[in-house]
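Participant: any chance you can model this:
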Amino acid sequence: MVNGLVSGRLALVTGAGSGIGRAACQVLSREGATVIAADKNYDAALETIKKYTALASGSNATGDHTALELDVSDPKSVQSLLQAVLKEYKTPPRIVVNSAGITRDNWLLKLSEEDYDSVLNVNLKGTFLVMQTFAKAMTEASIAGSIINISSIVGKYGNIGQSNYSASKAGVVAMTQTAAKELGKFNVRVNAILPGFIDTPIVKTVPDKVMHNMLKLVPLGRLGEPTEVAEVITFLSSDKSSFISGAAIDVTGGF
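Facilitator: Next comes the predicted model:
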């Protein structure tokens, strides 16, 4: 696409195998970006490229898009990803979307230390490792970049059974705001998005009765679509948001 919002830009999306990450790949490619879909589940990332990203680009071919395996919580995996990107594209991505995330829900009084650690390792440490690694690559290459970190509205208000998840997502916001202050002098913008109840694989595990009560809290009266979050991601990736950095934007239907 010649006139897309992010035409000619290279974009890395973590957690690209499903949900918001997959939708981000779809919308970014529709708007002209070359997409690197990274996920711990390589087959799911590949499916994103073949079934969603290529179609959004108006083609049945994967083109310059690529799928790569990534464990965001493993520093060696993150470094290997950077080297693979530099080898393939000869440049770091201008757009980095940190969408990889997991849940291990339980009551605070029953939550295991293992489940606490695993959620913090992926959601918070993983975001840190990817952001640090690729921001460094951007600054060394003197590239003006945009980093979008996916937090959650529960990072602001908390949620029953999600003390680990809400803590990790609150940390993402604070880290985003700090990174924006540090990276602004390099012309790298950093923003966070706080989705509400979005129709993703994680939400599909919620019992119908609980879901009904959750939707009562949403003034628009429905779940959000992953593409509705992806449109905001793409806006923050583009020059349309050139003076927005350090922001934490709710995408919640008014929750």
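Participant: from here on, contacts and neighbour counts on C-alpha atoms
Facilitator: Fine.
Participant: if I look at the spatially most central residue of the chain, how far off is Leu5?
Facilitator: The residue lying closest to the centre of the chain (C-alpha atoms, centre = their mean) is Ser99, at 2.3 Å. According to C-alpha to C-alpha, to the nearest Å, Ser99 and Leu5 sit 20 Å apart.
Participant: same deal with Arg30?
Facilitator: As judged by C-alpha to C-alpha, Arg30 and Leu5 stand 9 Å apart.
Participant: comparing those two, which residue is more hemmed in?
Facilitator: Between Arg30 and Leu5, counted using other C-alpha atoms under 10 Å, the more crowded position is Arg30 (23 against 20).
Participant: next, the second sequence, to be compared with the first:
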Amino acid sequence: MKQLLEGRTAVVTGGARGIGFAVAEAFVAEGANVVLADVDGAAAATAADAPQLGGRAIGIACDVSRSNDIENLVTVALKKFGAVHVWVNNAGITRDATMRKMTESMFDEVIAVHLRGSWLGTRAAAAVMRDQPDGGAIVNLSSISGKVGMLGQTNYSSAKAGIVGLTKAAAKEVGFAGVRVNAVMPGLIRTDMTAVLRDDILADKIREIPLGRAGEAEEVAQAVLFLASDMSSYTTGNVIEVAGGRHT
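Facilitator: Sure thing, here's the model as predicted:
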């Protein structure tokens, strides 16, 4: 039986851990070669050597907010694997604080990594995919925070809402070339980012979720896999929520 991503190459930013690494695992399990990009190059290299990736991944240091780093990422992927069929903009950071306490640099850092980084990645991936016979698939990671807003996250909520707009606009620009652009909007997911939450805050957040639990990175990865594969061949400009039913 043919694997969903057999013979394809995928780039995953923020791929050294959490959702990014779970996406890499799902992709390799379905036949893909993967380039794991992370601002922590050593962590990316270590992740790429993980046994579950079966020697089908490479790791590279990349600051997604820097266009030169994104261009180098493309060059490395093409040199190693010859094509880029899937690109996942997943890299992210948080700098939480109320607006009264949030500095301009805290706002700018989050916007640079999430929104500028996703824009740079989408632009670079589309430039390659437009020249490929079968186009390609770009998947951006938004967040439920970008839909409902979160206390202390005006920077993060703004960036994640912007990613939805980026996804829909880019899908209209590059659809003619067979390039699909979609987004996944995770809710509360167990990652290093959420591991720092106090138990009482975590419990409060879980009470807001109809399914009554936090999600797992692997559950987000399955949605990304769907959008990256031919299972979603007639889907573009869409957002899939993986948030346990939370909508407000």
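Participant: superposed, what's their TM-score?
Facilitator: Once superposed, chain against chain, the TM-score is 0.96 (TM-score structural alignment, normalised by the length of the second structure); 246 aligned residues with a C-alpha RMSD of 1.1 Å.
Participant: ok, back up a step: the residue nearest to the centre of the first structure maps to what in the second structure?
Facilitator: Following TM-score structural alignment, the counterpart assigned to Ser99 of the first structure within the second structure is Asn90.
Participant: who are the contact partners of the residue nearest to the centre of the first structure?
Facilitator: Contacts for Ser99 of the first structure (C-alpha atoms under 8 Å, 6 or more residues apart in numbering) come out as Val13, Thr14, Gly15, Ala16, Ile20, Gly21, Asn149, Ile150.
Participant: export the residues you listed to JSON lines and tack on distance to Val173 of the first structure?
Facilitator: Below are the contacts of Ser99 of the first structure laid out as JSON lines (distance: C-alpha to C-alpha, whole Å):
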{"residue": "Val13", "distance to Val173 of the first structure": "18"}
{"residue": "Thr14", "distance to Val173 of the first structure": "17"}
{"residue": "Gly15", "distance to Val173 of the first structure": "18"}
{"residue": "Ala16", "distance to Val173 of the first structure": "20"}
{"residue": "Ile20", "distance to Val173 of the first structure": "17"}
{"residue": "Gly21", "distance to Val173 of the first structure": "18"}
{"residue": "Asn149", "distance to Val173 of the first structure": "8"}
{"residue": "Ile150", "distance to Val173 of the first structure": "9"}
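Participant: nearest to Gly126 of the first structure, of these?
Facilitator: The nearest member of these to Gly126 of the first structure, counting by C-alpha to C-alpha, is Thr14 at 9.7 Å.
Participant: my read: the closest one touches Asn98, true?
Facilitator: Yes - if you go by C-alpha atoms under 8 Å, Thr14 of the first structure and Asn98 touch, sitting 5.3 Å apart.
Participant: show me where the second structure has helices.
Facilitator: 18-29, 41-48, 67-81, 104-111, 117-129, 145-148, 154-174, 192-195, 199-207, 217-228 (DSSP state H).
Participant: by how much does the longest one deviate from the first structure on average?
Facilitator: Same thing as helix 154-174 of the second structure. For helix 154-174 of the second structure, the mean deviation from the first structure after alignment is 0.3 Å (mean C-alpha distance after the TM-score superposition for the first structure).
Participant: what comes up buried for that helix?
Facilitator: Neighbour-count burial for helix 154-174 of the second structure flags 154-164, 166-168, 170-171, 174 (criterion: 16 or more other C-alpha atoms under 10 Å).
Participant: that one maps to which residues in the first structure?
Facilitator: Taking TM-score structural alignment, helix 154-174 of the second structure hits residues 163-183 over in the first structure.
Participant: now stretch 113-132 of the second structure
Facilitator: Using TM-score structural alignment, stretch 113-132 of the second structure pairs with 122-141 in the first structure.
Participant: and the contacts of the matching stretch?
Facilitator: Applying C-alpha under 8 Å, 6+ apart, the external contacts of stretch 122-141 of the first structure come out as 72-75, 78-79, 82, 91-94, 96, 98, 100-102, 144-145, 147, 149, 165, 168-169, 171-172, 175, 183, 186, 188.
Participant: repeat that for 6 Å
Facilitator: Val72, Ser73, Asn98, Gly101, Ser168, Val172 (C-alpha atoms under 6 Å, 6 or more residues apart in numbering).
Participant: of all those residues, which comes closest to Asp64 of the first structure?
Facilitator: Nearest to Asp64 of the first structure among the contacts of stretch 122-141 of the first structure, counting by C-alpha to C-alpha, is Asn98 at 20.7 Å.
Participant: correct me if wrong: that closest one contacts Leu12.
Facilitator: No - counting by C-alpha atoms under 6 Å, Asn98 of the first structure stays clear of Leu12, with 8.4 Å between them.
Participant: the more surrounded of the two?
Facilitator: Comparing Asn98 of the first structure with Leu12 by other C-alpha under 10 Å, the one with more neighbours is Leu12, at 31 against 27.
Participant: give the contact list for the more buried one.
Facilitator: Leu12 of the first structure touches Ile36, Val96, counting by C-alpha under 6 Å, 6+ apart.
Participant: again, but for the one 3 residues further on
Facilitator: Neighbour list for Gly15 of the first structure: Gly21, Asp39, Ser99, Ala100 [criterion: C-alpha under 6 Å, 6+ apart].
Participant: give me the neighbour count for Gly123 of the first structure.
Facilitator: Actually, residue 123 of the first structure is Asn. It isn't Gly. For Asn123 of the first structure, using other C-alpha under 10 Å, the count is 28.
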